[in-house]
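# 3D model of this:
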Amino acid sequence: MNKSFSLCYCVFFFLFFFSMFNFFVMIYFIMNNMIIFMEWELVSFNSMSIVFSILLDWMSLMFMVFVSLISSSVIYYSKSYMSSEMNLNRFIILVLLFIMSMIMLIISPNIISILLGWDGLGLVSYCLVIYYQNLKSYNAGMLTALSNRIGDVFILMVISWMMNYGSWNYIFYLNFMYNDYCMSMVSLMIIIAAMTKSAQIPFSSWLPAAMAAPTPVSALVHSSTLVTAGVYLLIRFNMLLINTFFLKILLVMSGLTMFMAGISANYEFDLKKIIALSTLSQLGLMMSILSMGLSDMAFYHLLTHAMFKALLFMCAGVIIHMLNDNQDIRFMGGLSLYIPLTSLCMNISNLALCGIPFLAGFYSKDLILEMVMMSNLNLMIFYLYYMSTGLTMFYTIRLMMYLMVNDYNLLCIYNLYDEDYVMLKSMFMLLFMSVIVGSFLMWMIFSYPYMIYLSLNLKLMVFYVSFLGMILGYLVSNMKINSLNKFMNTYDLSLFMCMMWFMPNLSTYGVSYYFLNFGQKMIKNLDMGWSELYSGQGMVKIVKNYSIINSYIQLNNLKIYLFSFIMWMMFIFFLLLIN
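Alright, predicted model coming up:
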């Protein structure tokens, strides 16, 4: 155990100082408007050269700061959360591989090295999702790996299409090749790959299933690594995608993802799944603003969201730990009386998710929604944005009511305490960032302020929908009000919403059931049926029957021998009579 703890501390200090170093380098890059592009030639054979390239600009450095800071907090948190784990070293190394894959993806200007990071994320995420090794986690791991595999295949196809240009360093020709037919094909494949990794409809079902992983892994996956890889890829390729038809389809799909996740979260009672669905909703928001061409704003929301979402998962992990691994929010309640510091972190991260003014989420969400109102979009997209914002408030207030305000609702008394200082220290680091990071990034990313002119009602529209969502969340979580609860819990409606519009069924049973059923019938009727009857088993049966008769005759039975002797004598006598 001591070796594991020392590895924990080493990895934590390394990632933390790496984050700080990157932070100062990033400040220098922003002040001097610098970009560094490095390239090493690994193999040169005839006219073919295999190179390894690195792109360092303010965006990749800033993302690395956030990834390493959140990762250091998560690893420090894991020291306590996974303390009873026998193979803690293995867990830390897997998480480190996961972080390295993400950093590889961030600094790559080359589609092949992007594939290495992209595939590394998919492979290590599978290992982490099946970490607890039971049937549920195996199923979730296969769903996660196979959904992400679709994106890997599309990246491979992008590599083959880019052979037309003689180089896989896409940054060199994005600006002036976007009218080319090959580039339009590449853009379609990049969008589909990003949709699989960032779990947009119809690839959404793997994201809540990935909750089978340990909670520190969930905090890492849902904040700054796996699910944000698709968004980051689209940000890098944004120059290529502007004004393509595929972005309009992405806008509708991401808007529907945002809406569907918001509704499903209101019908869910599993604490981790509610937070996972809130991630899905925020990913829909990032993808939709990206498909409107505002890549810097999507990046801004990605970074602010990373901080409070990691904190939210860490708080959920503490609560699940303290309640004896119970995740159902109906058995919780009144936690703020027993674990005040964890409740403080939970509430602030929840409010940041809602977009309460002057917390991290407010700056990015408010800016995005106001830019949506300034844009030339139809009413459907407008309603999807604002209803999803209201639904975010709805499920957040519902969660807070169930956890903090409602009566203490446990089946029996558990040992509730708030003294795990290792977890609390890692959470307080992210709590500080969740409060200040919105305004801080606003100064860093945008060199000039967006000027937004709106009428008073449109300006206050965000507050209207948030207030409405808050009231509905209170009413639904308050057990005394039955009429709304009865409507919310009608069986067919709640089943449809809980199952994410039946998407898990469609992407698992819908894809595999008929093939498996057909295969079973083929095995039963052909392999174990006709082909057995007329080949192997049939021939064996005939030979076996003959051999049984033969062996019966040859059993040295005296009566049979006497009988056969008499038969032979009678036969010979009969022949003699004829002659």
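# hey, let's count contacts and neighbours off CA atoms from now on
OK.
# all strands of this structure, in order?
If DSSP state E is used as the criterion, the strands of the chain fall at 36-45, 48-56.
# let me know which of those is tucked in deepest.
Ranked by mean neighbour count, those are led by strand 48-56 with a mean of 15 (mean count of other CA atoms under 10 Å).
# do you know which of the strands of the chain lies nearest Met371?
Across the strands of the chain, Met371 has its closest neighbour in strand 48-56 (29.1 Å, CA to CA).
# now the other sequence, so there's something to compare against:
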Amino acid sequence: MLFNSICSISFGSLFLFSISLFYLSLLCLFNNLVYFIEWDILTLNSCSLLMTFLFDWMSLLFMSFVLLISSLVIYYSKDYMHSDFNINRFILLILMFVLSMMLLIISPNLISILLGWDGLGLVSYCLVIYFQNIKSYNAGMLTALSNRIGDVAFLIAIAWMLNYGSWSYIFYIEYMKYDYEMNLIGCLMILAAMTKSAQMPFSSWLPAAMAAPTPVSALVHSSTLVTAGVYLLIRFNILFVDTYMSSFLLIISGLTMFMAGCGANFEFDLKKIIALSTLSQLGLMISILAMGLPNLAFFHLLTHALFKALLFMCAGSIIHNMKNSQDIRLMGGLVLSMPVTSMCLSVSKLSLCGMPFLVGFYSKDLILDMVSMSYINLFSFFLYFFSTGLTVCYSMRMVYYSLTGDFNSSSLHSLNDESWIMLKSMAGLLITVIIGGGVLSWLMFPIPNMICLEPLLKFLILMVCFMGGLIGYYVPKIFIVMNNLMMYKLSYYLGSMWYMPYISTIGINYIPLYLGLKAMKNFDYGWSEYFGGQLLYFSLKNYSMLMQVLQNNSLKTYFMGFILWVILLVGFIHN
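Model prediction:
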């Protein structure tokens, strides 16, 4: 009963806040308003502790989307996690997660951003290890250690900002672009965003974080943790546009997009396929940022949040009915047993592929049009379009394995669409996926962009999507042949994210930890301890014991001392 009340209160409150913030974001957008609020928390002598908040259309709109998705995720968890004894702890963790994201979004100050940034990292670790087993612990440690690299970069940026006398970057960011020394802050922000948004070579933690419960994945992979790095780069975009940093970011994000698309085509875990899809879309957002189009990247950030949350909710419903089985080879024919879930999954997958007039179409089509009009090299152009084809390919492959054909699991099953709580959560997102693209497009880009392309270049987008869909749906046996026969090593290389999990676990995490253990044993617990603290301790102990013996008023002790003194005196006189 208590759990139902907590879920209902959380869902209702977050949903009402979401609607209110959406209305305020429209006011700021239409009237071109920005509110900068400083809260003087404490003043002591001449020192004041200030908390600053920035409310503009971007932060308010993003907060509205985060609260909408988190409210539906909490309502969805009411049924998905109903058998968990610690469900109240789970809801509170999600609320802390959302609060950290809110703090990060509205902060124009590096210190308060760090509070939200580290709050996301800490709570995400607690959520990844929520199901307490070895796999979850390993995934949580990999997630935490990978993100600590970016956290250290953030701390160095905070120290470097002292050169300006304040941590409110919003006052100095225009000047920082022309200050060559302060380009270091742009590099550090890029490193921090690369770890949080899992760009190469920090990509391996994102699929590993699938050890968390599915409602958490729906929240994390749509609008909170992984998008924090993208949002940070949107705010700092002016620092690295048209510099060597933007070229570096473009190639890294393009390779991440390509690598994730290849990996998803060789993956059989339902949640990991969707996680690699998130990784591919993050690469797309950051590559558009590197080309100097922050509003377009933010547009795709919002549209991606809607259809990816719906996609994870559908996957969670399927996994829940399959008794926690995530292997798509054991599924099949789900469209007959779970028609409503299959419909929502198909709509979200079509939106991911860029089906016209769904939410993903408005951003992805515009992105590829802008790429076609931009002055980028042939390699980056190839990565954009080939990765788009791979997206459609793994989407159709997943549909082939899970929704169509015959059911491949046990004949004794209870697949159904009777969970009304889950269906209502998915229905709320389904409406936004269908109508949200047009609404957002009209709000953010009221003046249409003039895009002038050759017919072949415009049809290239459709051809790439069409060919990717054909390959993914009709030729999945090619991947089976590659997995089992003559191209096993190539398929293993592509399917294992270019060996990045091994590099991350052994190269980035294991080796430094092992070296740290050896250094601690040999120095802190070894020679340093023997000649340092322990030597001082034993010396003081022995001298104090000697003094204790000398002060015991023993006649024999004084007599022996007297004889020793006489011998030393005679020897001195004799010499």
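# TM between them?
Comparison of the two superposed chains (TM-score structural alignment, normalised by the length of structure 2) gives a TM-score of 0.89, and 529 aligned residues with a CA RMSD of 2.1 Å.
# can I get the strands of structure 1 in TSV with distance to Leu121 of structure 1?
As requested, those are exported to TSV (distance: least, CA to CA, whole Å):
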stretch	distance to Leu121 of structure 1
strand 36-45	23
strand 48-56	18
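# how close does the closest residue to Phe202 of structure 2 other than its chain neighbours sit to Leu336 of structure 2?
Here the nearest residue to Phe202 of structure 2 in space, its sequence neighbours aside, is Thr195; by CA to CA, 6 or more residues apart in numbering that works out to 5.6 Å. Remark: distance between Thr195 of structure 2 and Leu336 of structure 2 (CA to CA, to the nearest Å) = 41 Å.
# and those two? Which one has more around it.
Here Thr195 of structure 2 and Leu336 are set side by side on neighbour count (other CA atoms under 10 Å), and the busier one is Thr195, at 25 against 16.
# counterpart of that one in structure 1?
For Thr195 of structure 2, the equivalent position in structure 1 is taken to be Thr196, counting by TM-score structural alignment.
# quick one: the helices in the stretch 51-200 of structure 1?
Remark: helices of the stretch 51-200 of structure 1, listed N- to C-terminal, are 58-81, 88-106, 111-129, 135-161, 181-197; assignment by DSSP state H, counting those that start in this stretch.
# sorry, back to before: show me the contacts for the residue nearest to Phe202 of structure 2.
Neighbour list for Thr195 of structure 2: Ser146, Asn147, Ile149, Gly150, Phe202, Ser203, Gly229 [criterion: CA atoms under 8 Å, 6 or more residues apart in numbering].
# what residues in structure 2 pair up with stretch 562-574 of structure 1?
Under TM-score structural alignment, the alignment places stretch 562-574 of structure 1 onto no residue of structure 2.
# so what's the gap between that stretch and the chain middle?
From the chain centre to the centre of stretch 562-574 of structure 1 is a distance of 87 Å (CA atoms, centre = their mean, to the nearest Å).
# residues in contact with Cys239 of structure 1?
Heads up, residue 239 of structure 1 is Met, not Cys. Residues Leu174, Asn175, Tyr178 are the ones in contact with Met239 of structure 1 under the rule CA under 8 Å, 6+ apart.
# sorry, slip of the keys, the one I care about is Ser71 of structure 1.
Residues in contact with Ser71 of structure 1, defined by CA under 8 Å, 6+ apart, are Phe12, Leu15, Ile99, Leu220.
# tell me how far it lies from Tyr181 of structure 1.
Taking CA to CA, one finds Ser71 of structure 1 at 41 Å from Tyr181 of structure 1.
# by contact count, what packs against the longest helix belonging to structure 1?
Residue-count comparison of every helix in structure 1, with assignments taken from DSSP state H, identifies helix 2-32 as the longest. Under the contact criterion of 3 or more CA pairs under 8 Å, 6 or more residues apart in numbering; DSSP states H and E, helix 2-32 of structure 1 touches helix 58-81, helix 88-106.
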